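Colleague: Show me how the following folds:
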Amino acid sequence: MLASLPALIRVPLVVLLLALNVLLHVLPLFALTLLKLLMPVAGFRRACSRVLVAIAESWIAGNNALFALFTRIHWQVDGLDGLRRDANYLVLANHQSWVDIPVLQKLLNRRIPFLRFFLKSQLIWVPLMGPAWWALDFPFMKRYSRETLARRPELAGRDMEATRRACAKFRQLPVSVMNFVEGTRFTPAKHDAQGSPYRHLLKPRAGGVAFVLDAMGEGLDAILEVAIVYPDGPCSILDLIAGRLREVRVSLLQRAITPELRGDYERDEAFRLRFQAWVNELWQEQDARLTRLLDA
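Modeller: Model (predicted):
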């Protein structure tokens, strides 16, 4: 019924309710984060972290409920069976739109440990959301251009060090580490500029995946590959809120983490070449899965 409301009423109402959901959860989240900072007792901090995650999962559940009420999205999903909340995952997905994030949250919230993304450092300044991501231990990465690195070579490797610090923290709590392997959202222009050999994907960035696998060690139980397509074409968050997104197709596949996937990507050239070949093969399989989803 609510999905049938005129857009002039539905869109402002959805935005208002999403904002209220943010406030409802962010305020207690900030209060508990402050308490956690003021009480440097390891056991207390771990308990606070669990409650913070519960608040975040409630926040996501609220968003999911609002989108279910106000939109008419047809979902075609396979591969959810066998997911566990007590297993730690490295989640790898293609990236086309900011809508990918609410899609992943809808499908995986409370099915696996709380998803944490590697975020651009600038996003910490997003009102309310940036500090909330920081409170929830989302790692913020500062990327440097080739020109900057040429002027200041001492900045090289800073992202990898941030990855190591984040993974060391992740090993102390149930976690799902999210990685968009392409490193940026897919567009036809980027695809053509790269000369990507894949039909639906940009070239994968193997380094980030390798560093997480190595830094987490035995702390990860499996890789969860997620293929997402929007049959009606590219979409935005506004399309989602406005009810213009009609169909989402998703395929999930679990993959075992073998010892061969862990090694020193930075200094071991033989391992780096093997790992890059493995990621390229994985991405070729992902490209074929996207084709099958679009043709379904």
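Colleague: only C-alpha atoms for contact and neighbour calcs from this point on.
Modeller: Noted.
Colleague: Just give me the neighbour total for residue 43.
Modeller: Around residue 43 there are 10 other residues, counting by other Cα atoms under 10 Å.
Colleague: here's the other one to compare against:
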Amino acid sequence: MSRLLAAITLLLSIILTILVTIACSVPIIVAGIIKLLLPVPVVWRAVSAFCNFMMYCWCEGLALLLRLNPHLKWDIEGLEGLNKKNWYLLLCNHHSWADIVVLCVLFRKHIPMNKYFLKQQLAWVPFIGLACWALDMPFMKRYSRSYLIRHPDRRGRDVETTRRSCEKFRAHPTTIVNFVEGSRFTELKRQQTRSPYKNLLPPKAAGIAMALNVLGAQFDKLLNVTLCYPENDGTPFYDMLSGKLTRIVVRVNLVPVDEELHGDYINDKNFKRRFQLWLNTLWNDKDVLINDIKSANKNAGQ
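Modeller: From the prediction side, this is the model:
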């Protein structure tokens, strides 16, 4: 693709994405205000259903934009057996802003609308922040270790946010999405966190442990999702917008939610160690899988 064509595609993609986002987020925001002004369960349920429908329309708009790229190929495994009437906890590695687009587009017809755990800063993004608020998505405020040492009263705030948000999801089937690394992967962050993984940052266990503890048996399955952009590993989101993204690899693994995953992560130290070991094992397998995908792609290109 020529630089001129890529630049034109990038500009059109940005404009169309903004228009689709505004067209879908404004009705969601208005509905959210109605829900705030009329705190009645019947109104809440109707508004939530409408907001989820508008989010589905947003996902369809993104899917249409991706179809404008004739070079893009999807390599998907593991969508069998999913149901929009179930509750899911979706764990995924986080490599790029493209991840959110991929998850929305891929799962829009297979599972309930995704609810993301978002960074606090996104609350101030025009249209998107208020729309996510209306959709009951939790905003998480991350604190550094040094800050928590100076302000111990802030410890556990994200866990409490998780608990309150999960209580809202009891009423209707929901997919809770958690990028458990807490941040997008970069080589610099991998070194700073002393990650034992080649392609991943260390996972944070507290949020998903709380979600499993609050919703308990309502989760039908845990979706372990692995994303990889083997031919556009450097700048997948930019390449997606400029029409240069060529291959998206997604592997979905359904993991049973066993009783051993339910427990008091905050106060039970034995459970905390077991849960961290389980999550770290899951993450190690994911790291190996990403290595295998990249190696296979490299060998195919030779």
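Colleague: Superposed, what's their TM-score?
Modeller: Scored against TM-score structural alignment, normalised by the length of the first structure, the superposed chains reach a TM-score of 0.94; 294 aligned residues with a Cα RMSD of 1.8 Å.
Colleague: Now do the helices in the stretch 151-296 of the first structure.
Modeller: 158-170, 188-194, 206-216, 237-242, 269-295 (DSSP state H, counting those that start in this stretch).
Colleague: what range in the second structure does the fourth one sit on?
Modeller: In this case it means helix 237-242 of the first structure. Mapping helix 237-242 of the first structure onto the second structure (TM-score structural alignment) gives residues 237-242.
Colleague: Residue 228 of the first structure is nearest to which of the helices of the stretch 151-296 of the first structure?
Modeller: Closest approach to residue 228 of the first structure among the helices of the stretch 151-296 of the first structure is made by helix 269-295 (7.2 Å; Cα to Cα).
Colleague: For the closest one, give me the average deviation versus the second structure.
Modeller: Once fitted to the second structure, helix 269-295 of the first structure is off its aligned match by 1.4 Å on average (mean Cα distance after the TM-score superposition for the first structure).
Colleague: Determine which stretch of the helices of the stretch 151-296 of the first structure is the most buried.
Modeller: helix 206-216 (a mean of 20; mean count of other Cα atoms under 10 Å).
Colleague: same for that one, what does it pack against?
Modeller: Counting contacts by 3 or more Cα pairs under 8 Å, 6 or more residues apart in numbering; DSSP states H and E, helix 206-216 of the first structure packs against helix 158-170, helix 269-295.
Colleague: All the strands of the stretch 101-250 of the second structure, in order from the start?
Modeller: 114-116, 118-119, 139-140, 175-178, 219-228, 247-255 (DSSP state E, counting those that start in this stretch).
Colleague: packing partners for the fourth one?
Modeller: Of the remaining helices and strands, those touching strand 175-178 of the second structure by 3+ Cα pairs under 8 Å, 6+ apart are strand 87-92, strand 114-116.
Colleague: Which strands and helices lie in contact with the shortest one?
Modeller: Here strand 114-116 of the second structure is seen to pack against strand 175-178 when contacts are counted using 3+ Cα pairs under 8 Å, 6+ apart.
Colleague: contacts for the strand it packs on?
Modeller: Residues from elsewhere that reach strand 175-178 of the second structure (Cα atoms under 8 Å, 6 or more residues apart in numbering): 87-92, 111-117, 208.
Colleague: Tell me the one among the residues you listed nearest to residue 140 of the second structure.
Modeller: So of those, ranked by how close each gets to residue 140 of the second structure (Cα to Cα), first place is residue 117, at 6.7 Å.
Colleague: Just give the nearest non-adjacent residue to the corresponding residue of the first structure for that closest one, would you?
Modeller: Under the alignment (TM-score structural alignment), residue 117 of the second structure pairs with residue 118 in the first structure. Nearest residue to residue 118 of the first structure in three dimensions, chain neighbours excluded: residue 139, at 5.2 Å (Cα to Cα, 6 or more residues apart in numbering).
Colleague: Pretty sure the one you found sits against residue 162.
Modeller: Yes - using Cα atoms under 8 Å, residue 139 of the first structure is in contact with residue 162, at 7.3 Å.
Colleague: Tell me which residues touch residue 22 of the first structure, please.
Modeller: residue 59.
Colleague: What strand or helix carries it?
Modeller: Using DSSP states H and E, residue 22 of the first structure sits in helix 7-38.
Colleague: Number of residues surrounding the nearest residue to residue 243 of the second structure once chain neighbours are set aside?
Modeller: Nearest residue to residue 243 of the second structure in three dimensions, chain neighbours excluded: residue 69, at 5.4 Å (Cα to Cα, 6+ apart). Neighbour count for residue 69 of the second structure, taken as other Cα under 10 Å: 17.
Colleague: where's residue 69 of the second structure relative to residue 58 of the second structure, distance?
Modeller: Using Cα to Cα, to the nearest Å, residue 69 of the second structure is found at 18 Å from residue 58 of the second structure.
Colleague: Same check on residue 44 of the second structure?
Modeller: 21 Å.
Colleague: that older thread, make JSON lines from the strands of the stretch 101-250 of the second structure and add distance to residue 271 of the second structure to it.
Modeller: Shown next, in JSON lines, are the strands of the stretch 101-250 of the second structure (distance: least, Cα to Cα, whole Å):
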{"stretch": "strand 114-116", "distance to residue 271 of the second structure": "25"}
{"stretch": "strand 118-119", "distance to residue 271 of the second structure": "26"}
{"stretch": "strand 139-140", "distance to residue 271 of the second structure": "24"}
{"stretch": "strand 175-178", "distance to residue 271 of the second structure": "20"}
{"stretch": "strand 219-228", "distance to residue 271 of the second structure": "19"}
{"stretch": "strand 247-255", "distance to residue 271 of the second structure": "19"}
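Colleague: Quick check on residue 44 and residue 58 of the second structure: which one has the bigger neighbour count.
Modeller: Legend: neighbour count by other Cα under 10 Å for residue 44 of the second structure and residue 58, higher for residue 58 (22 against 18).
Colleague: quick one, what contacts the more buried one?
Modeller: Counting by Cα under 8 Å, 6+ apart, residue 58 of the second structure has contacts 20-21, 24.
Colleague: That one -> the first structure?
Modeller: For residue 58 of the second structure, the residue aligned by TM-score structural alignment is residue 59.
Colleague: what inclination does the helix or strand harbouring that match have with respect to helix 7-38?
Modeller: Remark: residue 59 of the first structure resides in helix 42-70, with elements defined by DSSP H and E. Orientation of helix 42-70 of the first structure against helix 7-38 (axes from the mean of the first three to the mean of the last three Cα atoms, to 10 degrees) gives an angle of 180 degrees.
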